[in-house]
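Participant: Dropping a prediction and its sequence here:
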Amino acid sequence: MTSTSTPPGLARLNALPEHAALAALHEVCASTTWARRLTDARPFATDEELRTASDAAMAGLTAADLAEAMAGHPPIGRPKPGDPTSAREQRGMAGASDELRAELLELNLAYQEKFGHVFLICATGRTAEQMRDAVKERIGNAPEQEREIVRTELGKINRIRLTRLLEEEA
């Protein structure tokens, strides 16, 4: 339902053809299942309704869906070249020393070897030291525990990206 009370960015997302909505949401999260669930749940009356649907879709992702979502994220400390989203999200790495960057790379590789995927954290607003400390803490987790932490972190990232998408759409 698109009305004058629907925020402009949300009204535009609601009105997009299915293929365009899927593409826009896939830029937020690389999980096809997540993007499909949100596309199918349209129209949203409020931004919060969209975020709630995002959280519900994230909660329902399988391990394979989570792996697909994680594949869309570069390792901490190595944002995708030319990708303003990953550069913005990893801004906390900007002032990191070469020593800290090397330590993070080593920790990322150890984490990836243990869990089979990149270390994923909502990096927005975090310093390089905070990210290093988080990977050090989380590398000791059991795989099942870590998968649920990753699910939570992906949910946080998706909420931030959805907000940005709606602002860009406005």
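Facilitator: Cool, got the structure.
Participant: hey, let's count contacts and neighbours off CA atoms from now on
Facilitator: OK.
Participant: got the contact list for the host helix or strand of A24?
Facilitator: Taking DSSP states H and E as the definition, one finds A24 inside helix 18-28. With CA atoms under 8 Å, 6 or more residues apart in numbering as the test, helix 18-28 has contacts from L13, N14, T32, A35, R36, L38, T39, N158, R161, L162, L165.
Participant: Just the buried subset of these, please.
Facilitator: L13, N14, A35, R36, L38, T39, N158, R161, L162, L165 (16 or more other CA atoms under 10 Å).
Participant: next up, a second structure to put side by side with the first:
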Amino acid sequence: MPAQTRTPPATLVDTFNTVPAEEALASLLACLNSLCWARRVADHRPYPTVDALLAACDEAAYDLTAADLTEALAAETSPVLPEDAYEAAHTALSAAHAAYEARFGHAFVICLDGTPRNEALDRVLEGIRSRLTNDPEDERVLAADELRRLARGRLMSRLRGAGNCATSPDGTTPGT
């Protein structure tokens, strides 16, 4: 009886590498609304691993021009509180967001990946209050870094949603 060969399962990055360019671009724009960033990442496909894709995303994010950053920030919305948060928290966060937007001209962005749900409110309020004291240029640098981190998390979520399993049985994220 001849030995059967099995096709290895597709990796997380395989689907991203093989979708039409327009679909890849749309997925990337959902991660970070900068056309320059999305084109740069999409145009360099195929990527050999998820780690290589994420590194390319980071590099493209670090290279955002002031106009690219403004474009990306304009599309962001401030983090929202869960429905079950107490009313005073909603009031405090609304006031903080308004003050931040008045000072910096864009939504407050913060990456909460890995933050336990019960700590998210405190992290957002602490972050927005501490960043309100920043110089506008320093804040743009911090906001750009938060956008980069958000884009990474959003991209990983999109890759997982493409019918791929994003974690191994041991709970780790595969790098291939």
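Facilitator: Thanks, I have it. Since the model is a prediction, treat every value here as computed from it, not as a measurement.
Participant: nearest to T52 of structure 1, of the buried ones among the contacts of helix 18-28 of structure 1?
Facilitator: Nearest to T52 of structure 1 among those: L38, at 10.1 Å, using CA to CA.
Participant: Hmm, A57 and that closest one touching each other?
Facilitator: Yes. Under the criterion of CA atoms under 8 Å, L38 of structure 1 makes contact with A57 at 7.3 Å.
Participant: Now do the shared contacts for the two.
Facilitator: Common neighbours of L38 of structure 1 and A57 are not found (criterion: CA under 8 Å, 6+ apart).
Participant: roughly how far apart are C57 of structure 2 and L32 of structure 2?
Facilitator: For C57 of structure 2, the distance to L32 of structure 2 (CA to CA, to the nearest Å) stands at 10 Å.
Participant: Identify the contacts common to those two.
Facilitator: Contact criterion CA under 8 Å, 6+ apart; residues shared by C57 of structure 2 and L32: R148, A151.
Participant: Please flag which of the contacts of helix 18-28 of structure 1 sit within helices.
Facilitator: Counting by DSSP state H, these place L13, N14, T32, A35, R36, L38, T39, N158, R161, L162, L165 in helices.
Participant: residue boundaries of the helices in structure 2?
Facilitator: Assigned by DSSP H, the helices in structure 2 fall at 12-18, 21-31, 35-43, 50-62, 66-74, 87-104, 117-131, 136-161.
Participant: who's in contact with stretch 87-107 of structure 1?
Facilitator: So stretch 87-107 of structure 1 is in contact with 76-77, 79-80, 122-129, 132, 135-136, going by CA under 8 Å, 6+ apart.
Participant: Now for those: which two are most distant?
Facilitator: So, these by CA to CA: farthest apart are K80 and K136, at 22.9 Å.
Participant: Map A56 of structure 2 onto structure 1.
Facilitator: Using TM-score structural alignment, the partner of A56 of structure 2 in structure 1 is A53.
Participant: Neighbours of the closest residue to W34 of structure 1 other than its chain neighbours, how many?
Facilitator: Nearest residue to W34 of structure 1 in three dimensions, chain neighbours excluded: A57, at 5.5 Å (CA to CA, 6 or more residues apart in numbering). A57 of structure 1: 17 surrounding residues under other CA atoms under 10 Å.
Participant: what's the spacing between A57 of structure 1 and R161 of structure 1?
Facilitator: According to CA to CA, A57 of structure 1 stands 15 Å off from R161 of structure 1.
Participant: OK, contacts around the equivalent of A144 of structure 2 over in structure 1?
Facilitator: Per TM-score structural alignment, the equivalent position to A144 of structure 2 in structure 1 is R151. R151 of structure 1 sits next to M58, A59, L66 when contact means CA under 8 Å, 6+ apart.
Participant: E59 of structure 2 versus the equivalent of I160 of structure 1 over in structure 2, what's the distance?
Facilitator: Residue pairing (TM-score structural alignment): I160 of structure 1 is matched to G153 of structure 2. With distances taken as CA to CA, G153 of structure 2 is found 15 Å from E59 of structure 2.
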